[in-house]
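**Q** turn this into a model:
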Amino acid sequence: MKNLSLILNGILAVAVIYLYVLHFSGGSPAEPEQASNVSTGGIPKIAYVNSDTLLQYYDFFQDKRAELEDKAQKLQSDYETRAKGLQSEITAFQRNAGSMTMNQARALEEDLMKKQQNLVQYQQNLSTELMQEEAKVNEELYEKVAEYLEEYGANQNFKVVLTYTKNSGVLYADDSLDITRVVVDGLNERYNSADAGSSTQNDSTSAN
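**A** Next up, the predicted model:
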């Protein structure tokens, strides 16, 4: 009996975020907290976010990752319990088959085969469920980062904000273009503030 593999494949590599923040309102461009040398003359202001660093320090992603891993472990444990139970029934059948009539043995064998098929289907359902939840987290991650970068890019008059990570196709990027730390701090402040506000509201509702 093969064990179910519930590894969260590729979740750390999901946020390949290509955000083209174009045609912001004009005016005197404000200098960002980082990337002070982004623009020269008429060249559009460009910056980048290191997606590996963002994923490592963005509290939302780390919280969701922990939740998914915890759920995967629980589902894995449940599957293994079911698989061991079925294996015990199969072993008992093999031990006692000699004392059964042909009809009894055939009926029990068919029942065990049906249980085995159900277990395989259960395994597939678990994998699908985790993949769907992972996709939902990835979509929410993208939306949160995109929304924040659109606002931040508009304030700093950036025309393009790119992702930069190993194998992204960018061989070199000057550190003056890196706005990762500012973006991570802003995302965490927004996420933790919203989380604290939600907790306060829930406490107030419970008190009433």
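**Q** alpha carbons only for contacts and neighbour counts from here, please
**A** Noted.
**Q** same for the helix or strand hosting Thr81, what does it pack against?
**A** Under the criterion of DSSP states H and E, Thr81 resides in helix 59-96. Contacts defined by 3 or more CA pairs under 8 Å, 6 or more residues apart in numbering; DSSP states H and E place helix 59-96 against helix 51-57, helix 102-156, helix 180-207.
**Q** for the shortest one, which outside residues touch it?
**A** Put plainly, it is helix 51-57. 12-13, 15-17, 61-62, 163-165, 180-181, 184 (CA atoms under 8 Å, 6 or more residues apart in numbering).
**Q** now swap in stretch 99-117 and tell me
**A** By CA under 8 Å, 6+ apart, stretch 99-117 touches 86, 89-90, 93, 97.
**Q** touching, Glu80 and Asn3? I think so.
**A** Yes. Shown here, Glu80 and Asn3 form a contact pair, counting by CA atoms under 8 Å, at 6.8 Å.
**Q** of those two, which one has the most company?
**A** Glu80 (16 against 11; other CA atoms under 10 Å).
**Q** contacts only, for that one.
**A** With the criterion set at CA under 8 Å, 6+ apart, Glu80 makes contact with 3-4.
**Q** how about this one, so we can line them up?
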Amino acid sequence: MKNSTHQTLYVILFSAIGFLLFMQFSNSDTKVENAENKEVILSNLIANRDSGNIINIAYVNSDTVSKYYEYAKKIQKDLTNKRSEAETQIKSKYFAYESLVKEFEKASPIMGDREKMEKAQKIRLLEQEIMQVEQQLSAQVSKEELRLTEGYILKTNDFMQDIGQRLGYDYVMSYRVGGAMLYANPNHDITNEIIELLNQEYESVK
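**A** I've put the predicted structure just below:
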């Protein structure tokens, strides 16, 4: 039972880690999508260069945005609370199970056969209950994670569409160390401005 409980706690923890990947400000794109996007952008750059048009491009540091964007912090806090609640419920059940097992082992030598069978049955039922609770809580946390992250992505995308147009940019790209963008000119870094505007947008609708 201890291994089962620990495994479930790991599942819940990994679910939260999975959520943090969403927080990397549009870093959930696949390598294929990144490659396709880069090809499209490069083609547009070449076309505009040849036609004499100027493309206005900026970028944001996605790690910094995730750290200071109030909406992202709220999502992280909500998921942490959900995970803690689930862990507390599982631990409570597990402690009750451990206590029952210790009590059974201690009293077993002086128990009659019928009493032993009844106690053993009670322990088995509690084991099954713990497994069911683990599965239910894991499913609930995963469902809540999906709901929160979908809402976060859609709403943040709406914010960025509005902000990008207001600032007059053709592209606002996401940059982070180890990401798809290998070099970014600091002169085009608008991370602080974007964080401020995102927080303003979030405050206006929450």
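**Q** on that earlier part again, for ChimeraX, what selects the buried ones among the contacts of helix 51-57 of structure 1?
**A** The following ChimeraX line selects those of the contacts of helix 51-57 of structure 1 that are buried, judged by 16 or more other CA atoms under 10 Å:
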select :12,15,16,17,61,163,164,165,180,181,184
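**Q** any chance of the contacts of helix 51-57 of structure 1 in CSV, plus distance to Arg106 of structure 1?
**A** Compiled in CSV, the contacts of helix 51-57 of structure 1 are given as follows (distance: CA to CA, whole Å):
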residue, distance to Arg106 of structure 1
Leu12, 49
Ala13, 50
Ala15, 53
Val16, 54
Ile17, 57
Phe61, 52
Gln62, 51
Thr163, 61
Tyr164, 61
Thr165, 59
Thr180, 65
Arg181, 66
Val184, 63
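**Q** closest to Gln123 of structure 1 out of the contacts of helix 51-57 of structure 1?
**A** Proximity of these to Gln123 of structure 1 was ranked by CA to CA; the top entry is Leu12 with 23.5 Å.
**Q** alignment lookup: that closest one to structure 2.
**A** Under the alignment (TM-score structural alignment), Leu12 of structure 1 pairs with Leu20 of structure 2.
**Q** wait, doesn't Val49 of structure 1 sit right on Tyr164?
**A** Yes. The criterion here is CA under 8 Å, and Val49 of structure 1 meets it with Tyr164 at 5.9 Å.
**Q** got the contact list for the aligned partner of Tyr175 of structure 2 in structure 1?
**A** Matched by TM-score structural alignment, Tyr175 of structure 2 corresponds to Tyr164 in structure 1. Going by CA under 8 Å, 6+ apart, Tyr164 of structure 1 touches 48-51, 170.
**Q** of these, grab the buried ones for PyMOL.
**A** Those of the contacts of Tyr164 of structure 1 that count as buried under 16+ other CA under 10 Å are selected in PyMOL with:
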select buried, resi 48+49+50+51
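**Q** wait, which of the contacts of Tyr164 of structure 1 is closest to Thr128 of structure 1?
**A** Looking across the contacts of Tyr164 of structure 1 and measuring by CA to CA, the closest to Thr128 of structure 1 is Ser51, at 26.2 Å.
**Q** corresponding residue for that closest one in structure 2?
**A** Ser51 of structure 1 maps onto Ser62 in structure 2, by TM-score structural alignment.
**Q** ok, Tyr152 of structure 1 to Ala173 of structure 1 distance?
**A** For Tyr152 of structure 1, the distance to Ala173 of structure 1 (CA to CA, to the nearest Å) stands at 20 Å.
**Q** ok, now Asp195 of structure 1?
**A** 34 Å.
**Q** same check, this time on Ile11 of structure 1
**A** 25 Å.
**Q** assign Leu8 of structure 1 to helix, strand or coil.
**A** coil (DSSP: H, G, I helix; E, B strand; the rest coil).
**Q** hang on, it packs against Asp70?
**A** No. Using CA under 8 Å, Leu8 of structure 1 is not in contact with Asp70, being 10.9 Å away.
**Q** please identify which of these two sits among more neighbours.
**A** Taking other CA under 10 Å, Leu8 of structure 1 and Asp70 do not tie; Leu8 has more neighbours (15 against 12).
**Q** OK, contacts around that one?
**A** With CA under 8 Å, 6+ apart, Leu8 of structure 1 has these contacts: 68-69, 130-131, 134.
**Q** cool, and Ala135 of structure 1?
**A** No residues are in contact with Ala135 of structure 1 under the rule CA under 8 Å, 6+ apart.
**Q** residue in structure 2 paired with it?
**A** Aligned against structure 2 by TM-score structural alignment, Ala135 of structure 1 finds its counterpart in Leu146.
**Q** show me what Gln76 of structure 1 aligns to in structure 2.
**A** In structure 2, Gln76 of structure 1 lands on Glu87 (TM-score structural alignment).
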